[in-house]
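In: The following comprises the amino acid sequence and a computationally predicted model.
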Amino acid sequence: MPFRTHHRARTRRPALLAALALTATGLCAVPGSAQASAADHTLSTHARLFVPPPTSAAVSQIIQLAKTGDVADAALLTKMEATPQAVWFTSGTPDQVRQQVRQTMAEATLESAVPVLVAYDIPGRDCAQYSAGGALDPASYEAWISAFAAGVGNGHAVVILEPDALGNLPSNCGGFGSSSYPFTDADRYAEIDYAVSALEAKPNTSVYLDGTHSGWQSVGTMTQRLLLGDVQQAQGFYLNVSNYQPDNELTDYGQWISDCIAIVTDPSHWAYNNPGDCASQYYPATQGDFSTWDLTTQWYAANMDGAVSSTHFVIDTSRNGNGPNAMSEYAAAPYNQSASVISSLSSGSWCNPPNSALGLRPTTQTGVPLLDAYLWVKTPGQSDGQCDAAGGARAWDYSAYTQAGWPTDAAGQSQFDPLWGLTDPAAGAWFPQQALQLAQEANPPLLRH
């Protein structure tokens, strides 16, 4: 799972220091009102979303493009960086994360905006793969997330809680049960439950849990996991973080999860306590054929039996403008990759896939009752990791296609990304080639002509 760190190019101002002081005392101004006076966990449809200061790497790329006369691309990246997007918090001591969150809240207050904050420090995160790390144990995590919540204070904020934490439970990870990966599903649910309680104790947070996406876990599976993660005490769940699924599929998938939650928590319903009975994108629909998805929608229409859907969700549209990359182009000339290679590439298409595009711009006005917002949660331009054969995200037959300068030895090829023709930056690092492509391919376009 790729992540955005909190380290960003910042402009120091006396007003910022003043806002920090206000936040520290819990009197920070709230967008749309003079002061937070009552609990309100609903994300307003009129909320103005926070634009964080750009990263120094993004600024450097924009300046370099302008210096070389590429004003058009410099303008595209400038527009991308001026678009609301999330701020990720991925490490640090409790004192450090409290101060970092507090600072972001103060900066958002200066914009009269609502920040989107990503808490990403759960033990055993990302199955100890590209974005390995996180707190060492449940006690450490509880201290960290409590400090995170203290940093939010009384201000309005959207909290995206622990991407992939429910999609990839510890039992879904290689090495589960070993001394090198001593994490358990029971601990994971307890950690999520604790985080929901800590964050929902704040009066103006909108907390969303991991709902994966429409090409991954079934509706029933995610309903069960979300309920165990205490979603009914949160605002709802999020979809498609750092992924590429199309908005129409995600909207249906989110609605179905909300429907399933309503059904299985209604004691009078025949499917009470049985999420496995819920229809999904896999049946009666066929996941790969969107023309069949109405079959599942019809199933819910016929089987709600008075249950009322009320669980909200948000969608990450930061990279789904072109949808997922099936990697089929690499089967044709000049690449001539085999079917087995294409299959492997497709399985790893979550990791820095080429030909991706920014999607819908962030907004809280979606026109869909339970869909609270389209958000840019994944930071556009930041790498998913060193996507290569060694990490399992890439496969390639170099005898069928190679280029001058590409590695010729097995060791070099194992850490190389042939789709980009380079070694990818580490997870969370700026990926200039990918950043520019996302902006150039944006759908809808970033700049009107």
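Out: Looks like it arrived, so ask away.
In: use CA for all of it now, contacts and neighbours both
Out: OK.
In: Spatially central residue in the protein, please.
Out: Among the residues of the chain, the smallest C-alpha distance to the mean C-alpha position (Cα atoms, centre = their mean) belongs to Val241, namely 2.4 Å.
In: Spit out the contact partners of that one.
Out: Remark: with contacts taken as Cα atoms under 8 Å, 6 or more residues apart in numbering, Val241 is in contact with 163, 212-213, 315-316, 377-378.
In: what do you get if the cut-off is 10 Å, keeping everything else the same?
Out: Under the criterion of Cα atoms under 10 Å, 6 or more residues apart in numbering, the neighbours of Val241 are 1-2, 160, 163-164, 210-213, 314-319, 375-379.
In: Am I right that Ala395 is in contact with Ser414?
Out: Yes: counting by Cα atoms under 10 Å, Ala395 sits close enough to Ser414 to count as a contact (8.7 Å).
In: These two: who's more crowded?
Out: Ala395 (25 against 19; other Cα atoms under 10 Å).
In: Included below, for side-by-side comparison, is a second structure:
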Amino acid sequence: MPFGHHRFVRRIRTAVAAVVPAAALAVAGPVLGTTPADAAVTCRVTYTSTQWGTGSGGFTAAVDVKNSGDPLPDWTLTFTFPSSQRVSQGWSARWSQSGARVTARSESWNRPVASGGSVQIGFNGTWTGSNPPPTDFAVNGVPCQVAGASPSPSPSPSPSPSPSASPSASPDVPVDNPFAGVTGYVDPGWAADVESSAVRVDDAAAEKMRGLKTTSTAVWLNRIADVTGGSGVARTLKDHLDTAVEQGAGYITLVLHNLPDRDCRSRVSDAELHEQDNGLHRYKTEYVDAIAALLAEPEYRNLRVAAVIEPRALLDLVVGGALDTFPCEQAAASGVYVMGIRYALDTLAPLPNVYTYLDAGSAGWAGWESNFTALAALVTETARATSGGLAGLDGIATNVGDYVPLVEPFLTDPHQTVMGQQLLLSRFIDWNPHLHERDYAVAMRAALIAKGFPSSLGVVVDTSRNGWGGSARPTAVSTSGDLNTYVDESRVDRRPSRAAECNQKGAGLGARPVAAPVPDVDAYLWIKRPGESDGAGGPLLPEGSDRLADYRCDPDGSLTPWSGGFRPTGALPNAPLIGDWHHEQFVMLVDNAYPAL
């Protein structure tokens, strides 16, 4: 199969079994100014959801509406909840609910819908008792075919849902969106870590934690032994893949994170490989080739693999160069990052069940115009020189391991003025016009498409730690006339600086993993595993450690800001080494989850 095959079939949506559209039915009367003569409605709906809680809780649902009839000048989607579910917040439509009946009316920007076109809408909700999917979807009063309805398995203390609890993996690969219509792999190791915290808290908190144990998280391949086995490795890549097949998971997210001299902006990089020690050759032959060989095994052919390629690597070249960071300047001069990434894309892209997502930074670091432009150019330059070219990349990943909230509900326009001063001039926003991650992700995608990437380019956003809920979350816009006070009282992101990135105080779990939450976004995912430390933070390192503390993780330290002023790190104290379980952080993330657990 040639390179770029994924891009040619995206938006075809072969993730669900083909269905024959229902015959068009007459609309009972006028709907939002239209008549039955205006459009013959024929539609298909794909509904997916991810839930949390035991006995009751919340869920996030994505609804894909396919118009297979005449063009629709306007649309209204209706359905009925079969249980006690309630819509609490929705997007990409005007949502309302009366009793069990739910109505979603089009926005001005997602109508009309062409023949063969689709709209993607979604909502957060609550449930009690059970959370079965709706089945009576209708557009403008006309019933739709329902394809791929697949609520996530009910939470239970078991770290692995039974295969019968999730839909079977689709043999139709490649597909448009690898996350649509199927459930993700649940890592038993992460579930065990969650349980280790649950036994240390009160019953109410423990119930919330255990309700998360069936949530899909990514598998990080940080060293060669994570792939092939070795000292200290509890589960190899093969172990994860085998368990995913046993679970009946439809997809697994893998993070390739082992470039030579990786994390060049860190003063205490724990890179396994080094360019001067033949690191690039080892990266290719012992790491990437070994991953590709496993993923090509026939027993995994129906398992969709989302491969997130080298988080922050290209961003580090851009930011590290701007800050005159010598290791990053070395990495840029040698080309080791770019060559390694190109090899990974060249090797993985031809596999029909693999979907490649190249890391493209976050609003917190790459939102500034100069960084944004430079990173978009570097992503394009890196992908263009691969065998598949720009069409060979399935998508980009943003906010990986970062804390930028999906939206800032009370800060929507960076050019808004307070007493004559634009929000851009405030201490926190600091001239960065991308106020939240969803805006940044969609803007970066558009910039890349403008540079020649196909319009089918997808996006995944890491929402594992960007919830910023809890009692400190603002509920209304500030009324202050002071610019900095106005921004600080209005923002949900409570970091001391947009550059703060290590074990952040006040953070919470973000949106639960869900496919197609908003247009142009393939999924929200938990890529960084919630509860894992970003790095050791003072005042003391763990006993017996010979490692240095990362200044970004020092709770008493400060960051170098883009503009003048003292910026504390915002890091939690007494954090363990990077990758180790951080119980106190996990408790905080659960307490501050948004949507709340």
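Out: The structure has been received and is ready for your questions. These numbers were taken from a predicted model, which means no experiment stands behind them.
In: Next, the TM-score between them, please.
Out: Their TM-score after superposition, calculated using TM-score structural alignment, normalised by the length of the first structure, is reported as 0.67; 336 aligned residues with a Cα RMSD of 3.5 Å.
In: all strands in the first structure, in order from the N-terminus.
Out: Here the first structure has its strands, by DSSP state E, at 87-89, 116-119, 157-161, 205-210, 236-239, 312-316, 371-375.
In: For Gln64 of the first structure, find the nearest of these.
Out: Among the strands of the first structure, the nearest to Gln64 of the first structure by Cα to Cα is strand 87-89 (24.6 Å).
In: where's that closest one relative to the chain centroid, distance-wise?
Out: If you compare the mean C-alpha spot of strand 87-89 of the first structure with that of the full chain, they lie 11 Å apart, counting by Cα atoms, centre = their mean, to the nearest Å.
In: Would you mind listing the outside residues contacting it?
Out: Identification of contacts with strand 87-89 of the first structure by Cα under 10 Å, 6+ apart yields 3-8, 50-53, 97, 100-101, 104, 115-121, 148, 159-160, 162, 376-379, 428.
In: Buried ones in it, by neighbour count?
Out: Buried residues in strand 87-89 of the first structure, counting neighbours by 16 or more other Cα atoms under 10 Å, are found at 87-89.
In: mind checking what Ser216 of the second structure lines up with in the first structure?
Out: Using TM-score structural alignment, the partner of Ser216 of the second structure in the first structure is Pro84.
In: Excluding covalently adjacent residues, which one is nearest to that match?
Out: Nearest-residue entry for Pro84 of the first structure: Val51, 4.1 Å, with adjacent residues in sequence omitted and distances by Cα to Cα, 6 or more residues apart in numbering.
In: repeat for Ala244 of the second structure
Out: Once its chain neighbours are removed from consideration, Ala244 of the second structure has its nearest residue in Tyr185; the separation is 5.4 Å (Cα to Cα, 6+ apart).
In: Would you mind giving the secondary structure of Val487 of the second structure?
Out: Here Val487 of the second structure is recorded as helix under DSSP: H, G, I helix; E, B strand; the rest coil.
In: what about it, how many residues close to it?
Out: Using other Cα under 10 Å, Val487 of the second structure has 22 neighbouring residues.
In: Likewise for Arg495 of the second structure?
Out: Burial of Arg495 of the second structure, expressed as a neighbour count using other Cα under 10 Å, amounts to 24.
In: so how far is Asn177 of the second structure from it?
Out: For Arg495 of the second structure, the distance to Asn177 of the second structure (Cα to Cα, to the nearest Å) stands at 33 Å.
In: shouldn't the match of Ser216 of the second structure be in contact with Thr363?
Out: Yes: in this structure, Pro84 of the first structure is within contact of Thr363 by Cα under 10 Å, at 8.8 Å.
In: neighbour count winner among these two?
Out: Neighbours were counted for Pro84 of the first structure and for Thr363 using other Cα under 10 Å; Pro84 has more, 23 against 17.
In: quick one: Ile224 of the second structure from Ala306 of the second structure, how far?
Out: For Ile224 of the second structure, the distance to Ala306 of the second structure under the criterion Cα to Cα works out to 19 Å.
In: swap that for Tyr355 of the second structure, sorry
Out: Shown here: Tyr355 of the second structure relative to Ala306 of the second structure, a distance of 5 Å by Cα to Cα.
In: which of the two has more neighbours?
Out: Just comparing Tyr355 of the second structure and Ala306: by other Cα under 10 Å the higher neighbour count belongs to Tyr355, 28 against 22.
In: Now do the same for the more buried one: its match in the first structure.
Out: Alignment note (TM-score structural alignment): Tyr355 of the second structure maps to Ser206 of the first structure.
In: residues in contact with its match?
Out: When the contact criterion is Cα under 10 Å, 6+ apart, the partners of Ser206 of the first structure are 40-44, 116, 156-160, 199-200, 234-237, 372.
In: go again using 6 Å as the cut-off
Out: For Ser206 of the first structure, the contacting residues are 41, 158, 235, by Cα atoms under 6 Å, 6 or more residues apart in numbering.
In: got it, and Pro573 of the second structure?
Out: Under the criterion of Cα under 6 Å, 6+ apart, the contact partners of Pro573 of the second structure comprise 537-538, 555.
In: how much space is there between the counterpart of Tyr283 of the second structure in the first structure and Arg125 of the first structure?
Out: Residue correspondence to the first structure (TM-score structural alignment): Tyr283 of the second structure is matched to Tyr141. To Arg125 of the first structure, Tyr141 of the first structure is 12 Å away according to Cα to Cα.
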